[in-house]
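>>> sequence and predicted structure are below.
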Amino acid sequence: MAEDLKSKQMTTDAGRPVGDNQNSITVGNRGPIVFEDYLLFEKMAHFNRERVPERVVHAKGSAAHGTFTCTHPDMAKYTTAKVFEKGKKTPTFLRFSTVGGEKGSADSERDPRGFALKFYTDEGNWDLVGNNTPVFFIRDPLKFSDFIHTQKRDPETNLKSPKMMWDFWSLSPESLHQVTILFSDRGTPDGYRHMNGYGSHTFSLINAKNELFYVKYHFKTKQGIKNFTREEADHMKSVDMDHSQSDLFHSIEKGDFPKWTVQMQIMPEAEAETYHINPFDLTKVWPHADYPVIEIGELELNRNPVNYFAEVEQAAFDPKNVAPGMGFSPDKMLQGRLISYPDAHRYRIGVNYNLLPINEPKCPYNTYNRDGSMRFGENGGNGPNYEPNSFGGPTQDKKYIERPVTYNTATVGRYDHREHDGDYYTQPGNLFRLMTPDAQERLCGNIAAGLGQVETRIQDLQINHFYKCDSKYGEGVAKAIGRKIEEIVRKEELVHA
C-alpha cells in the first residue's frame, strides 16, 4: 500500500488511469454534464458513502496503539492465558471516548469516558471494553436503551434535557453511585491521559487446574489525576472542542508516551456465593479492604493512528472476545453487551467488520464464516464452507471447551433487582464522605446546575435519595438549588406516611 501511495499515476477504484481530475465531461464549454462521466459519478457516489453511521454511544473518540507488558511473577495460579506470562509484551489498541455526545461534541463535556482496549494476543483478540468509572448507572441491560435515550436529545425540542436525565435517575436509585462520580470532579477529566480506566464488569480467569476466579481490572494513570472544574470544562469548550484528542495525539507525537499501571482484584469462585455484596452488580464496587488490588503489568501508548477513519472509526470492540484461560460472569450488563456489541458492529460497519485490519487478529485464524457485504481476501478460496468435512478444513480442539459453571438450582424468571437489593445508598454515601469539603461543595454545585432546571417533584425525589446517602449530601444539593431540606424531607415522609 505504501508503494501505491507514492505512485504518480492516479486511477479509478478499478485501476483505470485517470487523465483529467480537474474537469467534468460536459456538452461544450458551458453545456451540461453527461452521464458517461464515470469519474465524477464514482467520486460523488463514494463521497456520499464516506461516513458510516456514528456509534449510538461513544460516538466521539480518540485512540492510540501501544503495548501491555505483564510484570506479575505468577499469574499461572489464576489463568492459563498467555498474555499474562511474566515479561510477555502484547500489542494493544486503546480507544477513549465520551459516551452521550455526538461526534461533534466537546471533549470536556460532563460525561463518563469510554476506555476500550483491544489486546492482539497470541491466542486471538481480547477486547476489554470499560469506562473511566468502576460502576455504571444501571444493572440490568433491559434498561440500557431507556437510560441512553435520556442522555441524548429530547424528541420534541431536539435539545439535551436535564428533565429527562433527572427524571430517570430519580426513579432509578441504583444510579446514585455513578451519578455521584459523574457530578464530582471526576466527571470532567483534563484529557484522556490524566484519568484511570476500569474494566468495570466482573470477568473471570481459569487456571490449569480448572479453578475459576472472578476478577475486576483497573488501569491507574501514571501521569497523575487531573480534572477540570465545571467552569474550566465549560471554558475549554470555547477554547478547544477537541482538547483530549489534541493532548493525546501531540503527547505521543513528541515521545511523551502515556502509561497506566494495570491492576486486578481477584475473588475465588466460592466466595462469590456468600459475599455480602452481589459481586456481579455493575452499580457497586468490591471494597479494596476485602479484595486488595494486585499489580499485574503496565500499559503504554506509543504510536498514533496513521488514518483516523481506518483505525479509530472502524475499530470494533467485542466483550465476547476473550482468550483461552478467560471467561465471563453472571454480570447482567456484561451478558447483555456480549450480544449487543457485535450486533451494533454488524449494523454500523458490516458483517465482515472483524476482517478490517484494525480488528483482524495478529495470530493465525480459521473460520467457516463466508460471504457477506465487503468480504475481504479470498473468502476461503475453494475450501469447504461447512463442518465437519473430509477435505482438511479446520477442526475443533476439545481442550478449548468452555469451563462449565453451575448456578445452583436457580429458577429462570424475571427477578425484581430492586426487591432483592435495595441498598443504593451505602457506597455512594461512602464515596461522598471520602471527598474533601470543597470537593463535596463542587459536587453539589455541579448537580444543582442541571437539577435546578427541573420541576420540584423530581427535585424532591432525587434530593431524598442524596439525603439517604448522607444527610450533608442532601442538604448541600438542596441549598445549591435554593431549597430547604426540611421541606423536601418532610414532603417525602408525608407521601410515605
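Yep, it's here. Numbering: from 1, shown residues only.

>>> going forward, measure contacts and count neighbours with C-alpha atoms only.
Fine.

>>> and Asn278, what does it touch?
Ala272 (CA atoms under 8 Å, 6 or more residues apart in numbering).

>>> ok, it to Tyr291 distance?
14 Å (CA to CA, to the nearest Å).

>>> next: Gly429.
From Gly429 to Tyr291 the distance is 20 Å (CA to CA).

>>> more crowded one of the two?
Gly429 (21 against 14; other CA atoms under 10 Å).

>>> hmm, the more buried one is touching Lys472, no?
No. Gly429 is not in contact with Lys472 according to CA atoms under 8 Å; the separation is 9.8 Å.

>>> now do the helices in the stretch 151-300 of the chain.
Listed in chain order, the helices of the stretch 151-300 of the chain (DSSP state H, counting those that start in this stretch) span 162-170, 176-182, 230-239, 243-253, 269-272.

>>> how about the last one: buried residues?
By neighbour count with 16 or more other CA atoms under 10 Å, helix 269-272 contains the buried residues Glu269.

>>> who touches that helix?
Contacts of helix 269-272 (CA under 8 Å, 6+ apart): Glu211, Leu212, Phe213, Tyr214, Asn278, Pro279.

>>> can you rerun that using 6 Å?
Leu212, Phe213 (CA atoms under 6 Å, 6 or more residues apart in numbering).

>>> so who does the residue sitting nearest the centre point of the chain touch?
In the chain, the residue lying closest to the centroid (CA atoms, centre = their mean) is Gly114, at 3.9 Å. Gly114 makes contact with Phe96, Ser97, Asn131 under the criterion CA under 6 Å, 6+ apart.

>>> and the residues you listed, which is closest to Glu50?
Ser97 (21.1 Å; CA to CA).

>>> the closest one touches Ala59, doesn't it?
No. Taking contacts as CA atoms under 6 Å, Ser97 lies outside contact range of Ala59: 7.1 Å.

>>> of these two, who's got more company?
More crowded of Ser97 and Ala59, by other CA under 10 Å: Ser97, with 26 against 19.

>>> tell me who's in contact with the more buried one.
His58, Lys60, Gly61, Arg113, Gly114.

>>> again, but for Gln178
Counted by CA under 6 Å, 6+ apart, Gln178 has contacts Phe136, Phe137.

>>> adding another structure so you can compare the two:
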Amino acid sequence: MAMENVQRDPVADLIVIFKEKTEALIMRMFVLDILILVFVVAMAEDQRDPVADQILIFKDNTEGPIGVLTTKAGAPVPYHEATNTLNTELIDNEFFMDVLDALSRERIPERVVHAKGTGAFGYFKVTHDISHICKADFLKKVGMKTPVAVRFSTAVGNKGSSDLALDFRGFAVKFYTHEGNFDIAGFNTPMYLYNEPLHIQPVIHAARRNPATNILDPNMLWDLLTLVPETIHITLLVFSGRGLPASYRNMPGFGIHTYQVENKYGEPHYARFHFIPDGGIENLSSEKALNLTALEPDYLTKDLYRAIGNGDFPSWTVSVQILTKEDIKKTGTKMFDSTRVIPLKEFPLHEIGKLVLNRNAKNFFAEIEQLAFCPGNLVPGILGSPDKLFQARRLAYRDTQLYRLGGNFKKIPVNCPFQTKVYTYNRDGVPPVGDNEEDAPNYYPNSFNGPAPYMAQQSSRLIKIVEKRAYNFDQAAELYENELTTEERTELIKNLVFSLGPVTKFLQDRAIKIFTTIHKDLGFRVARGLNSTTMYYKS
C-alpha cells in the first residue's frame, strides 16, 4: 500500500493529487490567516491610543471594582443610598450630601495668565559638571537624576481656550531637589515682554477681553504694544512661528532672567537657562493651526499625553550661558534686561544636562491644575536675579498661588519638596496642613531644640544694579534681518497684517512707524499688506 502511494500515476491520479495539494494549501493559508489575525490583535492592543482609550485601558488593568464605595469619612456606602434618594430623608444620606457639597466646590480660581495648559513628570540628569560656578546640590555630580514637573501653557487664553492660539507660551520647570524645590517660570522665547514691573497689569488687561463687550479687542492689544514698544521684540518672534509650536515636544524653553549663581567658595557667576528640544524646534503655520483648532482645540495637550503614554518620551538638552563679574562690568546691566537676549556668539551655550518627561499625570486636577510655580523657590547656589522684574514676579506668583490654592499650597503633594524634610514654624490654616509640624516648638528663636538655620560658610548676596528703560530695537532688527528664515519672515508679515487688519487706522500707522524704525523692509511689507498710504519707510 505504501509502495502504491509512492508510485502514483501522475496521469491517472492527477485529479486526486490536485485535490490533496489544494486542501493542504488551503489549510496552510487558514493557519497563516489565524496567525496574522492574532498578530494584528496583539499589535492593536500594544498600539491603543492613551488618550481615546484611557478609560478602557483602566478597565483592562483592573479586576472588577477597585474597592468599596465610601463616604468622604471612609464609611462604606450601601447600594440603596448610592442609587436612590426618592421618598427618603436627603440629610440622612451622607453619600448624597458628599456629592452635593463637593460638586458646588469643585472649581478653584483659574490662573490669571497661563490658564490653559498641560504638563507631565520626569527627571533631569546631569551630563556636565558646572560645580566650579554653581554649588546647587542637583547640579553637582554627572549622572545624578532629579525628579521634575513641567507645565506648558498659552499665556492669554482662559482654561477652555484653544491650544492653538497664536500666543506667547509658558515653559515652567519644578526641580524636586534634595535642598528643596527650584522653580524656573520660563517662556518659549529667550526674551520677555517688558522690564518695568508696572507694565504687568496693562499688558495682561489689553490682551484679554474688552470690559464692555467681553470680546477680544485688537485695538486694545495694539494700542498697548505700540505704547510699550519693547514688547515688539518678543512679538516678532512669536508672530514668526514661535507662537504656534507643532507640539510641546518640539517647543523650547528659556529661563528669561539672568540668574546669579555661586560656587562653594561664594564666588558669583551669572547664568541664563535654555531648554532645547532634542526633537528639534518645529512650528505650525497659522493656516494649519486654524484648521486644527476647528477639530482639535486640545491638539497640543493630546499630543503630549499620547506620546508619553506610548513610550515616546520627549527630551530637552539643558544648557546655560555663563557670565563672570568682569563680563557684567564690561557689558553693563543690560545683561539683566529680560526684553533682550544675551548673544550666543559672545556667550555660547554650556550643556549641563537632559530633561526627560516619562510620566503623565494620574489625575489632571491634583497634579497639573494644582501645580504651583514660584520664582522665589530657590536653592543654595542659585540666588535669583537682581532685576526688578524678577522681584515683581516673586511677589505676583506667590500671591497668585495663595489666592488660588490657599496658604498651605506648598503642602499640596505635587508642590511638596518631597526630596527633603520640611521644618518650619508655620502652623494651622486652611488644609492641607500635613502633620502640622507635629509637637515641635512653634516659635523661633527658642531654647527647646526647634529647627535652627544653617550657617553658610561662604556666600555672596545678590548684586545691586541700576536698570534703564528697556531698549531692544537693535536686537529686534538683528532678529528680523539675520535670524529669521525667509519662510519665518513671510509668516511674520502674514500674522502681523492679519492681527492689525481690524485695528483702527491711527494704531496701524503707529505700528508701521515702529516696524520701520526697527527695519525698513519690515515696515514696508506690513504697510503694503495693510494697503496703507503711510510711507514712513521712506524716511
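Arrived safely. Just so we're clear, the structure is a prediction, and the values are computed from it rather than from any experiment.

>>> show me what Ile352 of structure 2 lines up with in structure 1.
In structure 1, the residue matched to Ile352 of structure 2 (TM-score structural alignment) is Ile296.

>>> now that match: closest residue in space, sequence neighbours ignored.
His72 (4.6 Å; CA to CA, 6 or more residues apart in numbering).

>>> the aligned residue in structure 2 for that neighbour: neighbour count?
Aligned counterpart of His72 of structure 1 in structure 2: His128 (TM-score structural alignment). The tally of other residues near His128 of structure 2 (other CA under 10 Å) stands at 17.

>>> how close does His128 of structure 2 get to Asp278 of structure 2?
17 Å.

>>> repeat for His257 of structure 2
In this view, His257 of structure 2 and Asp278 of structure 2 are 23 Å apart by CA to CA.

>>> more neighbours, the two?
Shown here are His257 of structure 2 and Asp278; by other CA under 10 Å, His257 has more neighbours (29 against 18).

>>> what do we get in structure 1 for the more buried one?
Aligned partner of His257 of structure 2 by TM-score structural alignment: His201.

>>> let me see the contact set for its match.
With contact set as CA under 6 Å, 6+ apart, His201 of structure 1 has no partners.

>>> one more pass at 10 Å, please.
Neighbouring residues of His201 of structure 1 by CA atoms under 10 Å, 6 or more residues apart in numbering: 128-131, 134-136, 215-217, 279-285, 328-335.

>>> what's the spacing between it and Asn408 of structure 1?
To Asn408 of structure 1, His201 of structure 1 is 22 Å away according to CA to CA.

>>> got it, and Glu455 of structure 1?
46 Å.

>>> looking at those two, which is more packed in?
Just comparing Glu455 of structure 1 and Asn408: by other CA under 10 Å the higher neighbour count belongs to Glu455, 12 against 7.

>>> okay, and stretch 37-55 of structure 2 goes to which residues in structure 1?
Using TM-score structural alignment, stretch 37-55 of structure 2 pairs with nothing in structure 1.

>>> go on, stretch 497-510 of structure 2?
So stretch 497-510 of structure 2 is aligned with residues 448-461, judged by TM-score structural alignment.

>>> just checking, Arg510 of structure 2 touches Leu224?
No. Here Arg510 of structure 2 lies out of contact with Leu224, judged by CA atoms under 10 Å, at a distance of 11.1 Å.

>>> the longest helix belonging to structure 1 maps to which residues in structure 2?
Longest helix in structure 1 by number of residues (criterion: DSSP state H): helix 332-349. Mapping helix 332-349 of structure 1 onto structure 2 (TM-score structural alignment) gives residues 388-405.

>>> in contact with Arg348 of structure 1, which residues?
Neighbours of Arg348 of structure 1 in contact, by CA under 10 Å, 6+ apart: Val52, Pro53, Glu54, Arg55, Val56, Gln314, Ala316, Pro342.

>>> Gly187 of structure 1: how many residues sit nearby?
27.

>>> map it onto structure 2.
Per TM-score structural alignment, Gly187 of structure 1 is aligned with Gly243.

>>> contact partners for that match?
154, 164-169, 188-189, 234-237, 251, 283-286.

>>> and if we set it to 8 Å?
Per CA under 8 Å, 6+ apart, neighbours of Gly243 of structure 2: Ala165, Leu166, Asp167, Phe168, Arg169, Leu237, Asn283.

>>> look up how far Phe175 of structure 2 lies from it.
Relative to Phe175 of structure 2, and taking CA to CA, Gly243 of structure 2 is found at 26 Å.

>>> can you check Phe121 of structure 2 too?
Distance from Phe121 of structure 2 to Phe175 of structure 2, by CA to CA: 10 Å.

>>> what touches both of the two?
With CA under 8 Å, 6+ apart, Phe121 of structure 2 and Phe175 have common neighbours Pro147, Val148, Ala149.

>>> which of those fall within strands?
Pro147, Val148, Ala149 (DSSP state E).

>>> neighbour-wise, which of these leads?
Of those, with other CA under 10 Å as the count, Ala149 tops at 25 neighbours.

>>> quick check, that one in contact with Ala120.
Yes. The criterion here is CA under 8 Å, and Ala149 of structure 2 meets it with Ala120 at 6.0 Å.
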